[in-house]
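[1] 3D, please:
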Amino acid sequence: MTSQCEGINSLIRFYVNCKNTLIDFMHNLDRALKEYRNNELIADFKTQCSEPVMITSLEVYQRSASRYFTRNIFKEICNEIQRVGALNINVLSTTLDKVEFSVTALRDPATDRQVEVDRGKNLFSCSCMLFESRGIPCSHVFCAMKFENILEFPDSLIYKRLTKNVKNEFISRKMRVNDDVERVLKFRVGALASNCNKLCDIACKDLADFDKVQSPFQEVFLEEEESML
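    Have a look, this model is predicted:
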């Protein structure tokens, strides 16, 4: 995304300038990459191991979004959900499976967006095109979902590239055996760390779950020690 590229450029500019020698440039760039990767690990940890605060009256949509999306994307979705309260909605047309809405802002009725809902296929489209451009459902779509009394987050509005488990799916489906070894290892470490953090957060809250999770780890460690002897 453009915003991601701008963020990376801003981070690199902090470490690199036109007065650097080639050696300075390489060292500073390496520091920038390490910080960027560290920030990504922190973001992954917060996504997997912390509970978001529900800040809108449409908690059902927030709860659903928190289960699927990374923390940063979840915050952007919450901003869209918050805007629903300032929107008005009217039905333009209805057929057997489809309904078309007109969604306007409370203080700016001239700003009109058309939202189409395919009830049979559970598909949504909006003339603002936010989902097509950013992968984030817009406030107009959430307004239509509220009107239609849709409580579950539709699969058609979940852009997999922005979900929590995208790294796991990438490793299992996309990465080939003959890929660069170091690159494969980094992806595996990230995926395992993410799952381990989530498992620790769940298992430490109950003694029975803790013992259940602890036993397989001890068996693996024991097998590794015996194989090294």
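[2] when you work out contacts or count neighbours from here on, use the C-alpha atoms and nothing else.
    Will do.
[3] from Leu33, how far out is Arg13?
    In this view, Arg13 and Leu33 are 12 Å apart by CA to CA, to the nearest Å.
[4] same deal with Cys128?
    35 Å.
[5] do the same with Arg173
    26 Å.
[6] quick one: which of these two has more around it?
    Between Arg173 and Leu33, counted using other CA atoms under 10 Å, the more crowded position is Leu33 (14 against 8).
[7] state the helix or strand in which that one lies.
    Using DSSP states H and E, Leu33 falls within helix 22-49.
[8] against which helices or strands is that helix packed?
    Judged by 3 or more CA pairs under 8 Å, 6 or more residues apart in numbering; DSSP states H and E, helix 22-49 is in contact with helix 2-15, helix 71-82, helix 181-203.
[9] just those helices: most buried one?
    helix 71-82 (a mean of 18; mean count of other CA atoms under 10 Å).
[10] what angle do that helix and helix 22-49 make?
    Angle of helix 71-82 versus helix 22-49, following axes from the mean of the first three to the mean of the last three CA atoms, to 10 degrees, is 60 degrees.
[11] following helix 71-82, which helix or strand comes up?
    Counting by DSSP H and E, the next helix or strand C-terminal to helix 71-82 is strand 87-94.
[12] which other helices and strands does that next one contact?
    strand 98-105, helix 139-147.
[13] how far off centre is the last one?
    Shown here is helix 139-147, whose average C-alpha point lies 20 Å from the average C-alpha point of the whole chain (CA atoms, centre = their mean, to the nearest Å).
[14] give me the contacts around that helix.
    The list of residues contacting helix 139-147 from outside it, by CA atoms under 8 Å, 6 or more residues apart in numbering, reads 80-84, 87, 89, 101, 103, 113, 115, 117, 124-126, 151.
[15] could you measure Cys143 against Gln62, distance?
    As judged by CA to CA, Cys143 and Gln62 stand 14 Å apart.
[16] I'd like the distance from Asn39 to Asn28, if you could.
    Asn39 is 17 Å from Asn28, by CA to CA.
[17] of these two, who's got more company?
    Comparing Asn39 with Asn28 by other CA under 10 Å, the one with more neighbours is Asn28, at 19 against 12.
[18] another sequence for comparison is provided below:
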Amino acid sequence: MLRSQRRLTPSYQQIVNEMRQEGITAADMQRVFRQWSRGAENVHLLKKDTQRKYLQPSYAQKLLEYLKNKQTENPSFFYAVQLNDDGRIANFFWTDCQAIVDYACFGDVVSFDTTFETNKFEMPFAPFVGTNHHKQPILFGASLIYDESSESFNWLFQTFLTAMSGKQPATIFTDPSAEIIKSVRLVFPNSSHRLCLRHICHNAVKHLNHVICNHPEFLSDFKRRIYEERSVTFFDLKWKELVNAYNLDGNDWMNNLYAMREKWAAVYSRDSFYADMMTIQNAEGTSDALKNFRRKLCLPEFLEEYEKCITSFRQNELEADYNSRQTSPVPYVPDLPMLKTAAESYTRNLYSHFEEEFKKLFTLSCSLLSQDRTISTYKLTPLNSEEEAYVVFNSEDTTVSCSCRMYECTGMLCKHALRVLNYSNIFTFPSHYVYKRWTKYAKAGLFGCRNNSQSGNGSSMLRCARISQKMHSVALRYSMSEKALQFLESGVDKLTCEVENLLSHINLNGNGNDTGQSSGFCNGAMAESLGHSESMYSEGA
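    All right, here's what the predicted structure looks like:
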């Protein structure tokens, strides 16, 4: 049926709502409507009509008031809503200044999760999540979506990019939805798209429950296969062994999963940076941090939980920042320059990971395969194992490249590269391998930088977010001292007067915008392609 011929009449909508309240699934609704209409071609609604979930008008108004109040408190707060054909609010997205700054620092990897359902209408809460320099989860933005269609995801991803000044992540993780895959390909063409392994493991439990019941060890074997990193050939071999061992050769779910292996198998992720978010520990940690959103919450409860969650995330980061800057780990070899530099540079959590990797270098045998002037190639083999790795080392510039690609994927040197450096009598940490993203001062210099490729409202919003976040951090830092706060407030008042004088001087000279960019944020409506839907953006007053 053509889109123009489809009309969701009030009577159909009432039936859909009643069926949904009785717990009838969208697929079962479609079967009922096909029987009533004597054929699929006579059904005047699509499957996604039965899946659409709206907030009640009173709840929608409360959410809008919440977003407007947040923007009043902080002008750099960003939110957007999308209206459907009937003028109802369908989709919401929002983010704040600290999230925008966090994305500027740590937006290289994003996880987008639609598996949280937050109210009695089961309207999905879909957060954009990342990981900071302590490997803690951080929220880049949040959304409530009325259906999981490509039109909704297109709008949502485009809106997210608008809020983040057009910066695309290096890698984005999502659940394995065909509609999401399609939208990611359209909106994030420069990003590596990976499917979340946690979701795949959960889906395995659902689709292969009969296997797990008869073979409790299957899930452990399955996880080992999907995290196999040695080589594509080895992965294929082990996958076939798994399929044959559990008689899954004709299983449609396993066959479809294998057909998409390049989007999820760890061995295919070596060319993209994923900040260690692919590990099951990291994925489960993020899921645990957001576990309360898996409960059925009414809107006030949801907003309260959201505030608690984002406050907790940021408090955890402040505490980890303080711990990393005010205390120092004791390297297990105290006088070794490489460990000393790592301890001085990395956050406490990252240093712990690095030291564990460093200890493993002593379990590797190292043999020289070839040498051409300054270029040497080595073969690394663990004791009592056949997991070989190959490292190319350039003694001229102290660069090292390993076949395991751990540094390219996580930003931390692997045990193989560290073994070759040690073998080559390089005991200091090459500065070009101290990845700033994982250091104590990952956000240093952000407020002074300016990206010339950004223009218009996106650039203004990011600059405003930087300043807001900087002032917020200063206020938090000195909040325990009344004297310090009074001094800070006096300084802000003085600075405000000076800025007002500066703006007056600029306006008197007829140059109201000395950067050539819009000095404010826009409010308005913009047509988007969800039928005749509208997108309303509000980026501050």
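[19] turn the helices and strands packed on helix 22-49 of structure 1 into a markdown table, columns for distance to Glu224 of structure 1.
    Shown next, in a markdown table, are those (distance: least, CA to CA, whole Å):
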| stretch | distance to Glu224 of structure 1 |
| --- | --- |
| helix 2-15 | 40 |
| helix 71-82 | 36 |
| helix 181-203 | 18 |
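[20] aligned counterpart of Ser125 of structure 1 in structure 2, please.
    In structure 2, the residue matched to Ser125 of structure 1 (TM-score structural alignment) is Ser401.
[21] and its match, how many residues sit next to it?
    Going by other CA under 10 Å, the residues that sit close to Ser401 of structure 2 add up to 19.
[22] ok, now which ones touch it?
    Neighbour list for Ser401 of structure 2: 391-393, 417 [criterion: CA under 8 Å, 6+ apart].
[23] helix or strand next in line after the host helix or strand of it, which one?
    Secondary structure assigned from DSSP H and E places Ser401 of structure 2 in strand 399-402. As assigned by DSSP H and E, the chain's next helix or strand after strand 399-402 of structure 2 is helix 406-410.
[24] that next one vs structure 1 - mean distance after superposition?
    Helix 406-410 of structure 2: mean distance to aligned residues in structure 1 after superposition is 0.7 Å, counting by mean CA distance after the TM-score superposition for structure 1.
[25] now for that helix, which elements pack on it?
    Against helix 406-410 of structure 2 (3+ CA pairs under 8 Å, 6+ apart) you get no helix or strand.
[26] go again using 10 Å as the cut-off
    Counting contacts by 3 or more CA pairs under 10 Å, 6 or more residues apart in numbering; DSSP states H and E, helix 406-410 of structure 2 is packed against strand 399-402, helix 415-423.
[27] what residues sit buried inside the last one?
    So the one you mean is helix 415-423 of structure 2. 415-421 (16 or more other CA atoms under 10 Å).
[28] distance to Thr95 of structure 2 added to the residues you listed, as CSV?
    Shown next, in CSV, are the buried residues of helix 415-423 of structure 2 (distance: CA to CA, whole Å):
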residue, distance to Thr95 of structure 2
Lys415, 39
His416, 41
Ala417, 40
Leu418, 40
Arg419, 44
Val420, 45
Leu421, 44
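[29] re the thing from before, overlap of the contact sets of Cys143 and Gln62 of structure 1?
    Listed as contacting both Cys143 of structure 1 and Gln62 by CA atoms under 10 Å, 6 or more residues apart in numbering are Ile81.
[30] map Gly445 of structure 2 across to structure 1 for me.
    In structure 1, the residue matched to Gly445 of structure 2 (TM-score structural alignment) is Glu169.
[31] ok, now which ones touch its match?
    Taking CA under 10 Å, 6+ apart, we find Glu169 of structure 1 in contact with 160-161, 175, 191.
[32] buried subset of these as a ChimeraX selection?
    This is the ChimeraX syntax for the buried subset of those, where burial follows 16+ other CA under 10 Å:
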select :191
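[33] inside helices: which ones of the contacts of Glu169 of structure 1?
    Among the contacts of Glu169 of structure 1, DSSP state H puts Ala191 in helices.
[34] which pair of the buried residues of helix 415-423 of structure 2 spans the longest distance?
    Lys415 and Leu421 (9.8 Å; CA to CA).
[35] contact partners for Val166 of structure 1?
    The contact partners of Val166 of structure 1, taken as CA under 10 Å, 6+ apart, are 69-70, 160, 191.
[36] conserved subset of those in structure 2?
    Here is what carries over to structure 2 from these, by both residues aligned by TM-score structural alignment, their matches' CA atoms under 10 Å: 69-70, 160.
[37] closest one of these to Gln218 of structure 1?
    Of all those, Thr70 has the smallest distance to Gln218 of structure 1: 31.0 Å, by CA to CA.
[38] list the contacts for Glu219 of structure 1?
    Counting by CA under 10 Å, 6+ apart, the residues that Glu219 of structure 1 touches are Glu225.
[39] could you do Tyr332 of structure 2 as well?
    339-340, 355, 359.
[40] how many residues are close by the closest residue to Arg188 of structure 1 other than its chain neighbours?
    Of all residues not flanking Arg188 of structure 1 in the chain, Ile171 sits nearest, at 7.1 Å (CA to CA, 6 or more residues apart in numbering). By other CA under 10 Å, the residues close to Ile171 of structure 1 number 15.
[41] thought Asn292 of structure 2 was touching Glu304?
    No: using CA atoms under 10 Å, Asn292 of structure 2 is not in contact with Glu304, being 11.1 Å away.
[42] distance check, Phe187 of structure 1 against Asn168 of structure 1.
    Noted for Phe187 of structure 1: a distance of 8 Å to Asn168 of structure 1, by CA to CA.
[43] then Phe142 of structure 1?
    For Phe142 of structure 1 relative to Asn168 of structure 1 (CA to CA), the value is 29 Å.
[44] which ones are touching Glu386 of structure 2?
    Leu380.
[45] may I have the secondary structure class of it?
    Following DSSP: H, G, I helix; E, B strand; the rest coil, Glu386 of structure 2 is assigned to coil.
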